[in-house]
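Enquirer: What shape does this take:
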Amino acid sequence: MTHNPDSNDTPIEAAGCVLWRRSPVDGDLEVCLVHRPKYDDWSHPKGKLKRGEEHLAAALREVAEETGYRADPGAELSTLRYFAQNRPKQVRYWAAEATSGSFAPTAEVDRILWLSPAAARSRLTQFRDRTLVDELLTTLRHA
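Expert: I've put the predicted structure just below:
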């Protein structure tokens, strides 16, 4: 029997970043969240891998597509595993510092917010995404 990569037990592979910057106003740490109107949720920029694409490349591509920013990747953070549309999904995340760019709304992401880590934690729709903000802070403290 051959393995079907589209079978319901094969995890959907995705990648994303906890995107951060220093505030242009006061130099404080800010975390970027994206709003997806299709789901009316706030999350970290992320998306599915394209065929043959490496996880980190996908994460940086998704950041660029969803936020308009280029980013320098840092430490790899946790991989989140959960079910989406009755299929297992796993999303690998990296800390990434926004380096340049600007946001333009799209059908997929209509708004972004740059928030303090505490505000970002409370704004995130999925509880599982909040631990990634804590990991980012730990990573940056030890950098």
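Enquirer: Only C-alpha atoms from now on, for both contacts and neighbour counts.
Expert: Fine.
Enquirer: Let me know how buried residue 22 is, in neighbour terms.
Expert: Look at residue 22: counted by other C-alpha atoms under 10 Å, it has 15 neighbours.
Enquirer: now residue 51
Expert: A count of neighbours around residue 51, defined by other C-alpha under 10 Å, yields 6.
Enquirer: Mind jotting down where the strands sit in the chain?
Expert: 12-22, 29-36, 41-43, 46-48, 69-84, 87-101, 111-115 (DSSP state E).
Enquirer: Please identify the most buried of these.
Expert: strand 12-22 (a mean of 23; mean count of other C-alpha atoms under 10 Å).
Enquirer: From residue 36, how far off is the residue nearest to residue 105 when sequence neighbours are not counted?
Expert: Closest residue in space to residue 105, ignoring its immediate chain neighbours: residue 111 at 6.2 Å, by C-alpha to C-alpha, 6 or more residues apart in numbering. Taking C-alpha to C-alpha, to the nearest Å as the measure, residue 111 falls 8 Å from residue 36.
Enquirer: Also this sequence, please, to line up against the first:
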Amino acid sequence: MIRAAGCVLWRPAPSGRGIEIALIHRPKYDDWSHPKGKLKPGETARECAVREVLEETGQACEPGDRLPTVRYVVKGRPKEVRYWSARALGGTFTPGREVDRLVWLPPAAARARLTRAQDREVLDALPAATPR
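Expert: I've put the predicted structure just below:
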């Protein structure tokens, strides 16, 4: 089993109305997704999620509610990705080989931009308590 973790990263919209969702573009796959990655030895899923957000977006974050776990098969191996809702606390994005773009979008626009259906399902599960 490949174990991974990530976050639906959000921040209050600059307008003061609702929130924005961070999406990353990975040139290797030419896709838009939530920040996520594989667990390192001895790392908890939550620690991995926070680390991956920082590595891929440059943002420190505060994890909140657990979101659905996504399961799928990659090259014949089962993969499980645990997700959290996470509020962005600030930072600076630096494009790199793994992630070349970061966008902040309102939830509906983020949903439309996401490449995979399972990522849209995770976004849809953001708690009602999250400011929209």
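Enquirer: ok so, going back, could you export the strands of the first structure to a markdown table, including columns for distance to residue 136 of the first structure?
Expert: Below are the strands of the first structure laid out as a markdown table (distance: least, C-alpha to C-alpha, whole Å):
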| stretch | distance to residue 136 of the first structure |
| --- | --- |
| strand 12-22 | 7 |
| strand 29-36 | 9 |
| strand 41-43 | 15 |
| strand 46-48 | 16 |
| strand 69-84 | 8 |
| strand 87-101 | 6 |
| strand 111-115 | 14 |
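Enquirer: Residue 139 of the first structure is nearest to which of the ones you listed?
Expert: strand 69-84 (7.0 Å; C-alpha to C-alpha).
Enquirer: Need the counterpart of residue 70 of the first structure in the second structure.
Expert: Using TM-score structural alignment, the partner of residue 70 of the first structure in the second structure is residue 60.
Enquirer: tell me the contacts of its match?
Expert: Residues in contact with residue 60 of the second structure (C-alpha atoms under 8 Å, 6 or more residues apart in numbering) are 50, 53, 54, 88, 89, 90, 91.
Enquirer: ok, now residue 28 of the first structure?
Expert: 22, 116.
Enquirer: Verify the stated contact: residue 19 of the first structure with residue 31.
Expert: Yes. With contact defined as C-alpha atoms under 8 Å, residue 19 of the first structure and residue 31 form a contacting pair (5.8 Å).
Enquirer: Number of residues surrounding the alignment partner in the first structure of residue 49 of the second structure?
Expert: Taking TM-score structural alignment, the alignment pairs residue 49 of the second structure with residue 59 from the first structure. By other C-alpha under 10 Å, 29 other residues sit near residue 59 of the first structure.
Enquirer: Not counting sequence-adjacent ones, nearest residue to residue 59 of the first structure?
Expert: residue 16 (4.1 Å).
Enquirer: Give me the aligned partner of residue 109 of the first structure over in the second structure.
Expert: So, by TM-score structural alignment, residue 109 of the first structure is matched to residue 99.
Enquirer: OK, contacts around its match?
Expert: 24, 25, 26, 27, 56 are the contacts of residue 99 of the second structure under C-alpha under 8 Å, 6+ apart.
Enquirer: For it, give its distance to residue 125 of the second structure.
Expert: 24 Å.
Enquirer: same thing with residue 39 of the second structure?
Expert: Counting by C-alpha to C-alpha - residue 39 of the second structure and residue 125 of the second structure are separated by 23 Å.
Enquirer: Between those two, which is the more surrounded one?
Expert: Ranked by neighbour count (other C-alpha under 10 Å), residue 39 of the second structure and residue 125 place residue 39 first, with 21 against 14.
Enquirer: residues contacting the counterpart of the more buried one in the first structure?
Expert: If you follow residue 39 of the second structure across to the first structure using TM-score structural alignment, you land on residue 49. Taking C-alpha under 8 Å, 6+ apart, we find residue 49 of the first structure in contact with 13, 14, 15, 55, 58.
Enquirer: Fine by me, we can end here.
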